[in-house]
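Colleague: Predicted structure and sequence below. I'll ask about it afterward.
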Amino acid sequence: MGLRSNVSQRQRRLGQELRKLREAAGVPRAEACRHIGIHTPHLSNIEAGRTACSEARLRALAAVYGCTNEPLVDALVEMSNATGKGWWSPYAKTLESRIIDLAELESAATAHRSFQWLYIPGLLQTPDYMRSLFTRTSPTAPVEVIEEYVNFRLRRQQALVDEPLPDYHAVIHEAAFHMKFVDREVMLDQLEYLVQLAHFPNITIQVLPFSADAHPATPGAPYTLLDAQVPELCTIHVEQPVASVFLGDQPHINRFATDFARLSSVSLASLDLTGQLGEGSLGLIHHLLYLMKEGRHAGP
């Protein structure tokens, strides 16, 4: 079987998890290969995600490593059996691989925990907000390229309404609502859309106000924790200016999960917690809507 020229995040993560199991068990690569009848380079390529690992071979490796965590092994088998093909496949020829990887991860996630401090999270954006963002960040991009990115992000949003519904929890810093890269009408529509989304049973939106006693940039960048069927396979997507980063080691997962819980605890309560339109995060959004509408009537 030939080696993959392009390794997806899912394939890379599968190999990393198999390597973790082997190293945790203290089994040398050569010894593992002897047990299942393959050569050392073959296992090296499996652990690098460059070649596939059959279900029988994967389960045999787990047994060699003494892994008795059956839900984890079953989840790894499911990762191994996945084709990687989905609605995102036609975009793979024109969009960056990191965006394709993110879409595949989002489609399989059981829960999303997202923190943003400059923008509205991508899965909550309106089309016009997206266009403003893409146009400002890539001012020379042709209209058709901008529209392709808009269409792709809109299709990503389907992950929030596809069954089974994933839990989605966003903490958005208040600064994101005051950015001037979108005009007033676009932001008005965006805020009204957030109010609608806040009533979805699986969506929680909190605002981290300027007055909060918390520094928003503890990790240094916006991020999303994408939960999987088993906690060991949670993935952190960290947004960077040049290239996004995907993290899956337990120390990072623990750090980002703790940070998100801290930010959530000092943010304004969500609609689900207050039940009152005049309070909490939704109250602040309504207040911002009022100020923007008043400003519109007052003129520039």
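Modeller: Everything's here; your move. All values derive from a computational prediction rather than experimental measurement.
Colleague: C-alpha only now, for contacts and for neighbours.
Modeller: OK.
Colleague: buried ones in the longest helix along the chain?
Modeller: When the chain is parsed with DSSP state H, its longest helix is helix 280-298. Across helix 280-298, burial judged by 16 or more other C-alpha atoms under 10 Å covers 280-286, 288-289, 292.
Colleague: Just give me the residue right at the centre of the chain.
Modeller: The centre of the chain sits closest to Thr224, judged by C-alpha atoms, centre = their mean, with a distance of 4.4 Å.
Colleague: Apart from its neighbours in sequence, what residue is nearest that one?
Modeller: Ser114 (4.2 Å; C-alpha to C-alpha, 6 or more residues apart in numbering).
Colleague: by contact count, what packs against the strand or helix carrying that neighbour?
Modeller: For Ser114, the enclosing helix or strand under DSSP states H and E is strand 111-116. For strand 111-116, the packing partners by 3 or more C-alpha pairs under 8 Å, 6 or more residues apart in numbering; DSSP states H and E come out as strand 167-173, strand 223-227.
Colleague: Does Phe210 touch Ala175 like I think?
Modeller: Yes: at 7.4 Å, Phe210 and Ala175 qualify as touching, with contact defined as C-alpha atoms under 8 Å.
Colleague: okay, pairing it with this:
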Amino acid sequence: MPARRHPTARQGRLGTELRKLREAAGLKATEVASLLGASSVQMSQIESAISGVSEQRLRRLAAHYACTDDAFIDALAAMATDRTRGWWAGYRTLLPAPFLDLAELEHHATFLQEVALPYIPGLLQTEDYARAVYSFRVPELPKPELELRVRHRMQRKVILKEPTPVPYEAVIHETALRIRVSDRNTSRAQLAGLLELSEEQHITLRVIPFDLDGFAGATSTMKYAGGAMPRLDTVVRDAPHGTAFIDSEDQLDAFRTLFRKVEAVSLPPDQSRDFIHRLAKEL
């Protein structure tokens, strides 16, 4: 297969999982290369996602690694043969790669969970709210690039509006609900938008009020995306150096626990709607 210039995060995940299988089998890349009639360089390129891998080769590798998890192998095969060219591809060369990787991750997710503290989650933001957030960026974005990012964020919402939408759950701290990223009208419209979305069966919104006891998770902001199976889940976090896509099993398990802890101290969905409604009336 031809070399890729810019592998996506999803392609990189496939390569990572193949490397993990090889290492779990106690094999070196040079040992496995001969099985495929390839060089160690080609094996390295497959595991680093610079080159793709056919389904036939993938299944041969899995057998050689003594992987007996058929569901996992099928999931990897689906990733290897996926030729989806989603709407986000239109932003290639226009926006940084993490924007495209995030949209692709959400597209393939079996469920999404978010914990939001300083801002309303991107998937729930109104256009004016998103524009205000991007406008505050330093250094300032040129107007065309700012509008490009806003449009991209609005298009991501398609996963919540499809005939079979992805199940989505967000836990939002009162901080995010009260901070006026723009003016009163923008905040009022944002809260109204949250109330409307909270009525959808596939969307669950929970609120953590300031005066609720038992919340010490001030650094808990995250997005958790379910994969075809739990070992293919992914966590997305914003870091000082950029967006981080986390997929190690130990870290995934830690974030699952973190979400359960945050969810446990939040208000139930019906009380959360009432809370948002009261805030909206105050504006």
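Modeller: Thanks, I have it. Computed from a prediction, not measured in an experiment: that's the story for all the values here.
Colleague: More neighbours: which of Phe210 and Ala175 of structure 1?
Modeller: Counting neighbours by other C-alpha atoms under 10 Å for Phe210 of structure 1 and for Ala175 shows that Ala175 has the greater number, 16 against 13.
Colleague: got a list of what that one touches?
Modeller: By C-alpha atoms under 8 Å, 6 or more residues apart in numbering, the contact list for Ala175 of structure 1 reads 117-118, 209-210.
Colleague: hmm, which of those are the buried ones?
Modeller: 117-118, 209.
Colleague: Kindly indicate which of these lies nearest Thr110 of structure 1.
Modeller: Trp117 (23.6 Å; C-alpha to C-alpha).
Colleague: what secondary structure does Ala216 of structure 2 sit in?
Modeller: Following DSSP: H, G, I helix; E, B strand; the rest coil, we place Ala216 of structure 2 in the coil state.
Colleague: what do we get in structure 1 for it?
Modeller: Using TM-score structural alignment, the partner of Ala216 of structure 2 in structure 1 is His215.
Colleague: got a list of what that match touches?
Modeller: No residues are in contact with His215 of structure 1 under the rule C-alpha under 8 Å, 6+ apart.
Colleague: From Phe115 of structure 1, how far off is it?
Modeller: With distances taken as C-alpha to C-alpha, to the nearest Å, His215 of structure 1 is found 12 Å from Phe115 of structure 1.
Colleague: how about the helices in structure 1?
Modeller: 9-25, 29-36, 40-47, 55-64, 70-81, 97-108, 127-137, 143-156, 184-197, 250-266, 271-274, 280-298.
Colleague: Trp88 of structure 1 is nearest to which of those helices?
Modeller: That would be, of the helices of structure 1 and by C-alpha to C-alpha, helix 97-108, which comes in at 6.3 Å.
Colleague: Around Arg60 of structure 2, how many other residues sit close by?
Modeller: Summarising burial for Arg60 of structure 2: neighbours were counted as other C-alpha under 10 Å, giving 14.
Colleague: nope, Tyr193 of structure 1 is what I meant
Modeller: Count around Tyr193 of structure 1 with other C-alpha under 10 Å applied: 14.
Colleague: what residue of structure 2 takes the place of it?
Modeller: Using TM-score structural alignment, the partner of Tyr193 of structure 1 in structure 2 is Gly193.
Colleague: where's the residue nearest to its match when sequence neighbours are not counted relative to Pro209 of structure 2, distance?
Modeller: Using C-alpha to C-alpha, 6+ apart and skipping the chain neighbours, the partner closest in space to Gly193 of structure 2 is Thr126 (7.1 Å). Using C-alpha to C-alpha, Thr126 of structure 2 is found at 22 Å from Pro209 of structure 2.
Colleague: Could you do Pro96 of structure 2 as well?
Modeller: Taking C-alpha to C-alpha, one finds Pro96 of structure 2 at 35 Å from Pro209 of structure 2.
Colleague: picking that back up, surely the residue nearest to Thr224 of structure 1 touches Leu225?
Modeller: Yes: Ser114 of structure 1 is within contact range of Leu225, at 6.4 Å (criterion: C-alpha under 8 Å).
Colleague: hang on, the earlier thing: now the strand holding Ser114 of structure 1: which residue numbers in structure 2?
Modeller: Counting by TM-score structural alignment, strand 111-116 of structure 1 sits on residues 111-116 of structure 2.
Colleague: any idea how far that stretch is from the chain center?
Modeller: Remark: stretch 111-116 of structure 2 is offset 9 Å from the chain centroid, using C-alpha atoms, centre = their mean, to the nearest Å.
Colleague: If we ignore the residues flanking it in sequence, what's nearest Phe210 of structure 2?
Modeller: Glu174 (6.2 Å).
Colleague: contacting residues for the residue nearest to Asp101 of structure 1 when sequence neighbours are not counted?
Modeller: Spatial nearest neighbour of Asp101 of structure 1, chain neighbours left out: Gln9 (5.7 Å); criterion: C-alpha to C-alpha, 6+ apart. Gln9 of structure 1 sits next to 98, 101, 246 when contact means C-alpha under 8 Å, 6+ apart.
Colleague: number of nearby residues for the first one?
Modeller: Taking other C-alpha under 10 Å as the neighbour definition, Arg98 of structure 1 ends up with a count of 17.
Colleague: do the one 5 residues further on as well
Modeller: Neighbours of Ala103 of structure 1 under the rule other C-alpha under 10 Å: 22.
Colleague: cool, Ala30 of structure 1 as well?
Modeller: Ala30 of structure 1 has 14 neighbours, counted by other C-alpha under 10 Å.
Colleague: same thing with the one 4 residues further on?
Modeller: By the criterion of other C-alpha under 10 Å, Arg34 of structure 1 has 11 neighbours.
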